[in-house]
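J.: Sequence and predicted structure below; questions after.
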Amino acid sequence: MLQSFLEKDLVRFESLSENTWQNAIKVSCQSLEDQGIVDSEYADELIGCVNEFGPYIVIIPGVAMPHSSQGSNHINGTAINLTIFDQEVVFDEEKKAKVFFTLAAQNPEEHMENISSLSELLMEDGLVDELQKLTNIDEYQALITNY
């Protein structure tokens, strides 16, 4: 799975000029938008979901999984984008993330497949810690060989 992010040009390393979770979500959607997988309204939809339901997208310490509810009109394809920020993004006192896996899926089955695959990946011993330490694509490529 890590290799496929790289092959599909869906890995980014970013520094936030405005370190807010809203800005982080917008940045994490950019590659998906650039490739036409989502439209320009998708990030706003994700922000609206977090505003409504709270920071449910921080699935484990250090990792966020921005995704929308089923039936989004702003999704044109299925993909997962990986964005690693140079500093932690704070959602609230307890929920913080540096690694964002942003999901887009055209239907509920693909959405569940993405979540399942990502969950399996994140269970790999030590992977989350390693991802949080990465600062560039060369380090990412080296990490792929271990996982």
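T.: Looks like it came in fine.

J.: alpha carbons only for contacts and neighbour counts from here, please
T.: Will do.

J.: Could you find the closest non-adjacent residue to residue 13?
T.: The shortest distance from residue 13 to any non-neighbouring residue, by Cα to Cα, 6 or more residues apart in numbering, is to residue 84 (5.0 Å).

J.: this is the other structure I want to compare:
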Amino acid sequence: MLKQFLPLSHIQLLNSVDDWQQAVRCSAAPLLAEALIEPSYVESIFKTHQEIGPYYVIAPQIAMPHSRPEEGSKAQALSLVVLKQGVNFGSDNDPVQLVLMLAAKDSESHLEMLSAVADLLSDENAVQQIIQSNNVAEIAEIVHRY
């Protein structure tokens, strides 16, 4: 299920980033490159973060930046950045090591994709395996089980 929304080309393994904004930008890069989202989508995430805080840091070590479809999402898609050194988002769940950007073309069609994401992220063992992975192929192998 996740394989169709999170191909190998959407997965990055980075040692570190300078700050949470760079983590979000890195997660957006593959989606922007394929025109699955527009730059306004990323700007909307930053704007909402300024207004209400890191609403998308959903669990310890896990951020899922997203915005509303009308903010510039053109398709259902995911991208994943795995950070060897976590970054602080200003959340109780800091530091974040998994940044999973979610894009949806409307408010309903992404629910099945989100269900598969929930299955993955609720598997603590899989999350730790991803964080400890040493290459993108290893990460994809774990993610694509869901």
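T.: Happy to help now that I have it. In this text, all values refer to a predicted model and were calculated from it rather than measured experimentally.

J.: how much space between the most centrally placed residue in structure 1 and residue 86 of structure 1?
T.: Structure 1 has residue 101 as the residue nearest its centroid, 1.9 Å off, counting by Cα atoms, centre = their mean. Separation of residue 101 of structure 1 from residue 86 of structure 1 (Cα to Cα, to the nearest Å): 15 Å.

J.: same thing with residue 2 of structure 1?
T.: According to Cα to Cα, residue 2 of structure 1 stands 19 Å off from residue 86 of structure 1.

J.: Please apply the same query to residue 12 of structure 1.
T.: From residue 12 of structure 1 across to residue 86 of structure 1, the span is 11 Å (Cα to Cα).

J.: Pick out whichever of the two has more residues nearby.
T.: Using other Cα atoms under 10 Å as the criterion, residue 12 of structure 1 and residue 86 rank with residue 12 on top: 21 against 17.

J.: Let me see the contact set for the more buried one.
T.: Each residue near residue 12 of structure 1 by Cα atoms under 8 Å, 6 or more residues apart in numbering is listed here: 82, 83, 84, 137.

J.: now do 7 Å
T.: Residues in contact with residue 12 of structure 1 (Cα atoms under 7 Å, 6 or more residues apart in numbering) are 82, 83, 84.

J.: Does it lie in a helix or a strand, and which?
T.: Element membership of residue 12 of structure 1, judged by DSSP states H and E, is strand 11-14.

J.: Tell me if I'm right that residue 40 of structure 1 and residue 33 touch.
T.: Yes - Residue 40 of structure 1 is within contact range of residue 33, at 6.4 Å (criterion: Cα atoms under 7 Å).

J.: So for the two, which sits in the more crowded spot?
T.: For residue 40 of structure 1 versus residue 33, the count of surrounding residues by other Cα under 10 Å is larger for residue 33: 20 against 16.

J.: The more buried one maps to what in structure 2?
T.: Alignment note: residue 33 of structure 1 maps to residue 32 in structure 2; criterion TM-score structural alignment.

J.: doesn't residue 41 make contact with that match?
T.: No - in this structure residue 32 of structure 2 lies outside contact range of residue 41 using Cα under 7 Å: 9.4 Å.

J.: joint contacts of the two?
T.: Common neighbours of residue 32 of structure 2 and residue 41 are not found (criterion: Cα under 7 Å, 6+ apart).

J.: my guess is residue 97 of structure 2 is in a strand, correct?
T.: Yes - counting by DSSP: H, G, I helix; E, B strand; the rest coil, residue 97 of structure 2 is part of a strand.

J.: need the contact list for it.
T.: 61, 62, 82, 83, 84, 85, 86, 87, 131.

J.: Recalculate using a threshold of 8 Å.
T.: Contact analysis of residue 97 of structure 2 by Cα under 8 Å, 6+ apart lists 61, 62, 63, 81, 82, 83, 84, 85, 86, 87, 131.
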